[in-house]
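Q: have a look; sequence and predicted model below, questions after that.
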Amino acid sequence: MLGTARDARADSDDDATPVGGETIVIEGQAPAREGARDRDRALGDAPFVTILHPDEHAATASVADALATAAGVQTRSLGGPGAFESVSVRGASPGHTVVLVDGVPLARLAAVTTDLGRFALAGFSEVELYRGAVPIELGGAGVGGAVNLVTRLGRGEAGDRLHASMGVGSFGARHARVHYGDDHGRVLSSTTLGYQGATGDYTYFSDGGTPLNRADDRYEVRHNNAFDQLDLASRVGDAARTRVGGARVAWKQQGLPGST
């Protein structure tokens, strides 16, 4: 039986005739793969490191909004724009996640939660997220991990020197930001000035603190919910980033709306 099947298959192959057809040529450029932007850097970094780019998010996005898109990260906000925001990595408490700006920790004491709401995402070139272990150059501390906010230095990704953005939204939301960076031979410089604010006078339903009594149910306008914040950052360093210096100034004024 095996021999018969083998002979029949051989006869079938001999009788087969080639089928002709035209050659199809497709010209185009393959889409960039996810993570290709940091491919060279990823070869030297551990797999628990994620690089987040502000230009891939909305201009009004906060640092916490960008971190929320990464795996293993949970963020918590106590309100709308300008409110207190914290980050938790791999289930650790927010105080166990170190937050740094250009490698400088924002909290001198351990287990102190850093407010990410006072930082605008557009004011940085990238956000480095470390899950678990923290590099020695960043202090090596942090049970949950670390978040390093890197200030832009030199020109933008597209080689632009000047970049400006502004916009308005509902309930008095507004923002404006100007960035200028340039290359001066071996020296790179960068300056960023940004403003963000909102009135926050939205309408909400209130039961008057008496859920069983409908007589005092009404719609009210949120009061004392406005905020204004300014940030100014300047940085100078060499092209190799071996010597970098700079300063950052932030100011924020915010009301306390109270419970609803």
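A: On my side now, so go ahead. Numbering: from 1, shown residues only.
Q: rest of the way, CA atoms for contacts and neighbours
A: Will do.
Q: confirm residue 74 sits in a strand?
A: Yes: assigned with DSSP: H, G, I helix; E, B strand; the rest coil, residue 74 falls within a strand.
Q: ok, it touching residue 85?
A: No: look at residue 74 against residue 85 with C-alpha atoms under 8 Å: they stay out of range, at 10.7 Å.
Q: between those two, which one's more packed in?
A: Neighbours were tallied for residue 74 and for residue 85 using other C-alpha atoms under 10 Å; the higher tally belongs to residue 85 (24 against 20).
Q: look up how far residue 190 lies from that one.
A: Per C-alpha to C-alpha, to the nearest Å, residue 85 is found 27 Å from residue 190.
Q: try residue 86
A: Counting by C-alpha to C-alpha, the gap from residue 86 to residue 190 is 28 Å.
Q: next one: residue 252
A: 22 Å.
Q: helix or strand for residue 4, which one?
A: In this assignment (DSSP states H and E), residue 4 forms part of helix 2-15.
Q: need the contact partners of the helix or strand just after that helix.
A: On the C-terminal side of helix 2-15, the closest following helix or strand by DSSP H and E is helix 39-42. Applying C-alpha atoms under 8 Å, 6 or more residues apart in numbering, helix 39-42 turns out to have no external contacts.
Q: assign a three-state SS to residue 179, would you?
A: Three-state assignment for residue 179 (three-state DSSP): strand.
Q: I'd say it and residue 192 touch.
A: Yes: between residue 179 and residue 192 there is a contact under C-alpha under 8 Å: 4.4 Å.
Q: another structure for you, compare them:
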Amino acid sequence: MLLEEFDPERRAVINPDQVVKPVENMPEVAVTCFSRKTFERMLEDLDTEIITWNGTANGEEPVYRAVYKGMPIALFILDVGAPVSVGMLEEVFQMGVQKVVIFGTCGVLDSRIEDCSIIIPDRVLRDEGTSYHYAPPSDEIEVNQKSMKMFTELLDELHVKYTVGKTWTTDSFYRETPEKVKRRKAAGCICVDMECSANAAVCDFRGKKLLQFFYAADNLDAEEWDSRSLANHSRMEDKNRIAAIALEAAVRM
């Protein structure tokens, strides 16, 4: 099978260092998310400057430099979907980023998980294609192993509730059928996302430190799909708080 032919060769035909150069004064730590509205609100609270650009086929996105609690931090937005998320990470790593905090929404497979609450994945079911080019084939991959203790201690200090568990990363959100949801729940998954397994794989392959966490959004654990706070305009105060938590985590990485 195609997804079983992982090649560990470090050099590919096209490599990040052929299209991106290191950026002077690039912070070692970066914070990124997938929601443009959340990202824009995070920028409003910080003194930022554009230091470079991260391009995709859909156009260029600015990479900002900010100082938070005395620490320089890079800020940029990730596009949704495993292939483009990994491509953008590859390029910021080539620019000089060594550690990255990624946060975004996920769908819950357990209705007991409160809307907008924090979920920290510890394992990921790899139902996408990108990660298989960065790690040997397997059904699951570990994530956050180097960041879990730091992040849970931070959340405990802040008295923020959270859930740790397995997520299901899938490429096709319109094909999350009832039967697949049932199977993923039986496999121990508590939520579903579109990038986590691929992000974990590229960070492991490139030797970068990753913290990825979610805030619960739509509920798939019901007779009918419930969008809850999935929309960008919903529960903005809670999402601002989650962005602030990401910045605090970056300082501790």
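A: Sure thing, it's come through. It should be emphasised that the depicted structure is a prediction, and the values quoted were computed from it without experimental measurement.
Q: now the TM-score, please.
A: For this chain pair, the superposition-based TM-score is 0.23 by TM-score structural alignment, normalised by the length of the second structure; 108 aligned residues with a C-alpha RMSD of 6.7 Å.
Q: once you drop chain neighbours, what's closest to residue 60 of the second structure?
A: What sits nearest to residue 60 of the second structure in space, not counting adjacent residues and going by C-alpha to C-alpha, 6 or more residues apart in numbering, is residue 54, at 5.6 Å.
Q: help me confirm that residue 72 of the second structure comes into contact with residue 66.
A: Yes: applying C-alpha under 8 Å as the test, residue 72 of the second structure and residue 66 come out as touching, 5.6 Å apart.
Q: and the contacts of the host helix or strand of the residue nearest to residue 60 of the second structure?
A: Assigned by DSSP H and E, residue 54 of the second structure belongs to strand 48-56. For strand 48-56 of the second structure, contacts defined as C-alpha under 8 Å, 6+ apart pick out 23, 26, 60-67, 84, 88, 91-92.
Q: that one: which residues count as buried?
A: Neighbour-count burial for strand 48-56 of the second structure, counted by 16 or more other C-alpha atoms under 10 Å, picks out 48, 52, 54.
Q: ok, back up a step: ok, residue 252 and residue 190 of the first structure, which is more surrounded?
A: Each of residue 252 of the first structure and residue 190 has its neighbours counted (other C-alpha under 10 Å); residue 190 has more, 23 against 14.
Q: the nearest residue to that one once chain neighbours are set aside: neighbouring residues, count only.
A: In space, and not counting its chain neighbours, residue 190 of the first structure is closest to residue 181: 4.1 Å by C-alpha to C-alpha, 6+ apart. By other C-alpha under 10 Å, the residues close to residue 181 of the first structure number 23.
Q: now do the lengthiest helix in the second structure: which elements does it pack against?
A: Longest helix of the second structure, by residue count under DSSP state H: helix 236-252. Judged by 3 or more C-alpha pairs under 8 Å, 6 or more residues apart in numbering; DSSP states H and E, helix 236-252 of the second structure is in contact with strand 29-33, helix 36-44, strand 99-108, helix 148-157.
Q: helices or strands next to the third one in the packing?
A: Pointing back at strand 99-108 of the second structure there. Counting contacts by 3+ C-alpha pairs under 8 Å, 6+ apart, strand 99-108 of the second structure is packed against strand 29-33, strand 189-193, strand 209-219, helix 236-252.
Q: nearest to residue 168 of the second structure, of the ones you listed?
A: The minimum distance between residue 168 of the second structure and those falls on strand 189-193, with 4.5 Å, by C-alpha to C-alpha.
Q: now the angle between strand 209-219 and the closest one, please.
A: With axes from the mean of the first three to the mean of the last three C-alpha atoms, to 10 degrees applied, the angle from strand 189-193 of the second structure to strand 209-219 works out at 100 degrees.
Q: report the buried residues of strand 189-193 of the second structure.
A: By neighbour count on 16+ other C-alpha under 10 Å, the buried set for strand 189-193 of the second structure is 189, 190, 191, 192, 193.
Q: in the stretch 51-200 of the second structure, which spans are helices?
A: Ranges of helices within the stretch 51-200 of the second structure are 82-95, 148-157, 178-186, 196-206, based on DSSP state H, counting those that start in this stretch.
Q: now those helices in JSON lines, with distance to residue 249 of the second structure?
A: Output for those, formatted as JSON lines (distance: least, C-alpha to C-alpha, whole Å):
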{"stretch": "helix 82-95", "distance to residue 249 of the second structure": "18"}
{"stretch": "helix 148-157", "distance to residue 249 of the second structure": "6"}
{"stretch": "helix 178-186", "distance to residue 249 of the second structure": "29"}
{"stretch": "helix 196-206", "distance to residue 249 of the second structure": "17"}
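Q: out of the ones you listed, deepest packed?
A: Highest mean neighbour count of those: helix 196-206, a mean of 23 (counted as mean count of other C-alpha atoms under 10 Å).
Q: tell me which strands and helices that one is in contact with?
A: For helix 196-206 of the second structure, the packing partners by 3+ C-alpha pairs under 8 Å, 6+ apart come out as helix 82-95, strand 118-127, strand 140-142, strand 209-219.
Q: please redo it, this time with the cut-off set to 6 Å
A: Where contact means 3 or more C-alpha pairs under 6 Å, 6 or more residues apart in numbering; DSSP states H and E, helix 196-206 of the second structure is not packed against any helix or strand.
Q: and the angle from that helix to helix 82-95?
A: Using the same axes, to 10 degrees: helix 196-206 of the second structure against helix 82-95 is 30 degrees.
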